[in-house]
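# using only what follows, build the 3D model:
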Amino acid sequence: MRIAVTGGFGYVGAHLVARLRAAGHEVVVLSLLPPAEDLPARVADVEWVAADVSAPATYAGALDGCDALVHAAAMGAGPATADPAGAFRVNGYGTRAVLDAAVAAGVRRAVYFSTYHVYGKETGTITEKTPTRPFSDYGITKLAGEGAFYRAARREDIEPFILRFSNGFGAPLSREADCWSLAFPSFARSAAETGRIKLLSAGMQQRDFLTVGDMCAAVEIVLEAPAPRAGDTDIAYNVGGGASLSMREAASMVAEAYGEIRGEPAAIDLPEGTEDAPAEPAVDYRFERIAKLGYAPAGDLAVEALATLKFLRVRPKR
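Modelled structure (predicted):
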């Protein structure tokens, strides 16, 4: 299968490109920026088109001959807050533009990297039937991108899938990966640099986490899944890890992984007076729909924490 991947040199996209190529697929990456110098060759030497998804002229013809499109390029949560108009241009219009180009090129299947942020709900039970009421600029603009896929679902010449991921984590393939503001990677970098992890709150808020490997597995599943019925707009699938963790538990996992390497865990610094903060409600991020297609989270967050610390060159004491 020839597969176009937007954002294929990014944090998750690079892992996906490596995995698809290992499975024997032919991959073309559409990316605004070239591959980072430290990306491994199994990603960096892929066919690359310098493309801005919101400027269709930059990728004219790039999707010709492709069987599938995986649209992972996006403006993330922090940048979207700083530049909401830019986020609408990239996450909203850019998604519509690249999907329209895929339809015009005869691409048969399209997969969209969406997010649990479209729900605007972070605790309790979340299913695909939970109302989408985003409150962040990131969630709002990613939901706008979903709209392009729902519109495409009414056509008969493309098979769209929306994957609403929870919080992905895995060892990056490049130091330039846009991941260091995320919970697990930021904890790992702090531990690697200082031997300490500083929490800015009590850290009792709960989130669902999954590994980057499980994210890639979900993409592979929907690339091979039976086609939706023509006109069927029930195309969104939650993809989670199946475990609710507090930020404090995530920090502890990284601290313990640090201890496996250095002999003693990283220290965790809490704001004064928060040591005995009560537990907050858990999140139950349901993914039964994609489980019926064969998805089952198999990754280990503790293993990824250890791998991230090693990537950051944490070494045993001498």
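# can we go C-alpha only for contacts and neighbour counts from here?
OK.
# which residues touch the residue nearest to Gly124 when sequence neighbours are not counted?
Using CA to CA, 6 or more residues apart in numbering and skipping the chain neighbours, the partner closest in space to Gly124 is Val283 (4.6 Å). For Val283, the contacting residues are Glu122, Thr123, Gly124, Thr125, Ile126, Gln206, Arg207, Asp208, Ser244, by CA atoms under 8 Å, 6 or more residues apart in numbering.
# alongside the first, I'd like the structure of this one:
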Amino acid sequence: MIRLIISGANGYFGSIACQYFEDKGWQVLKACRQDNADIWCDLDSPEQFAKLTIDSHVDLFIHAAAAHEVTCREQPYRSIYQNVVGTKAALDFCVKNNIEHFIYLSTFHVFGHPKGEINESTEPLPVNDYGLSHLQAEQYVQMYTREGKIKGMVIRPSNFFGIPVDLDKFGRWTLVPLAFCREAIETHKIVLKTPGLQKRNFVSVNDICRVIENSYVLIEKIPLLHIYGVNTISIRGLAELVQNVMINNFNNKVELVIPNNIYSSYFPQRNEFTYTSKYLKEIYEPRGRIENFIVDFVDLFKGIKSVE
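You can find the predicted model right below:
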């Protein structure tokens, strides 16, 4: 049995990942600051976390605790501290407890405004605190690996999606696929703030977990891994996809509201890009499709709303 720790275990990614690995028969220890924590982990108190000791052997630590993009924008100083110093604390915790393998959940957004083909050799060029703080955290993982303190891997998934484990406690409604679904159900409209020409690549959380499951034993060979999904689609295309699912699968009409074309010149289409990897195909090629997720999530959310 593989024993692993997941930090941020009650977060959007972390809670789905805990469920995934438990279903695989792994023993999962939850590191978070909620009452169900197996290990107390508060990124506002990194020194306390770094000094903790545990009695049991652990094979792998997945560090998924971080301030997300909205928090980074609204509370930049605290968020940078959590993302960078919090990652160092997680690394020190692993060193103190002889946890050899460490995987850091970074983000595609270290590339800022993506252009052309982007793989593990592409230089990151972050444009905000969210991307930069993740890049700085990556460098801590790389430094600890160079110094032989841990065997670390940085993974950079694109924008991920997955059915929340507990929708009542879910708080990430700023994530576009979920926000569009919720808006379509509650208001029968999807209102875009821009013409929606910017593109995103989407990968399922379960696919990310499958990649981790298959790759963590390869950490020494692959210290940096990009994880892309099947779908690269514009924000407007995603809204239209939700609109089509609502009418075709649930017989509900949804109005799509797009800013008047007169303003489109202020929001030019972003450069075309392909998010790819030099290694991923040899490990596991993601299969989760965003349209299947939309159908499943709308079905779940509509059921909950009808009960209410």
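# tell me the counterpart of the residue nearest to Gly124 of the first structure in the second structure.
Aligning on TM-score structural alignment places Val283 of the first structure opposite Phe273 in the second structure.
# so how far is Val191 of the second structure from its match?
Computed as CA to CA, to the nearest Å, the Phe273 of the second structure to Val191 of the second structure distance reads 25 Å.
# next: Glu138 of the second structure.
36 Å.
# quick one, helices of the stretch 151-300 of the second structure?
Using DSSP state H, counting those that start in this stretch, the helices of the stretch 151-300 of the second structure run over 176-187, 205-215, 235-250, 280-283, 290-307.
# just the stretch 51-200 of the first structure next, same as before
For the stretch 51-200 of the first structure, helices defined by DSSP H, counting those that start in this stretch occupy the ranges 77-82, 84-87, 94-105, 137-152, 183-194.
# need the winner for burial among those helices.
helix 137-152 (a mean of 23; mean count of other CA atoms under 10 Å).
# now what about that helix, what contacts it?
With CA under 8 Å, 6+ apart as the test, helix 137-152 of the first structure has contacts from 75-78, 80-81, 84, 87-88, 91-96, 99, 112, 114-120, 134, 158-162, 233, 235.
# in the second structure, what range does that helix match?
Going by TM-score structural alignment, helix 137-152 of the first structure sits over residues 129-144 in the second structure.
# average offset of the matching stretch relative to the first structure?
Taken against the first structure, stretch 129-144 of the second structure registers an average deviation of 0.8 Å after superposition, with mean CA distance after the TM-score superposition for the first structure.
# gap between that stretch and the chain center?
A distance of 15 Å separates the C-alpha centroid of stretch 129-144 of the second structure from that of its chain, computed with CA atoms, centre = their mean, to the nearest Å.
# and stretch 177-184 of the second structure, by the same measure?
With CA atoms, centre = their mean as the basis, stretch 177-184 of the second structure stands 18 Å off its chain's centre.
# in the first structure, what stretch matches it?
The aligned range for stretch 177-184 of the second structure is 184-191, by TM-score structural alignment.
# mean per-residue distance, the matching stretch to the second structure?
Averaged out, stretch 184-191 of the first structure is 0.6 Å away (mean CA distance after the TM-score superposition for the first structure).
# which residues touch that stretch?
So stretch 184-191 of the first structure is in contact with 169, 171, 179-180, 196-198, 250-251, 254-255, 258, 266, 305, 308-309, 312, going by CA under 8 Å, 6+ apart.
# ok, now stretch 257-270 of the first structure?
Here stretch 257-270 of the first structure makes contact (CA under 8 Å, 6+ apart) with 191-192, 195-202, 251-252, 254-256, 302, 305-306, 309, 314-317.
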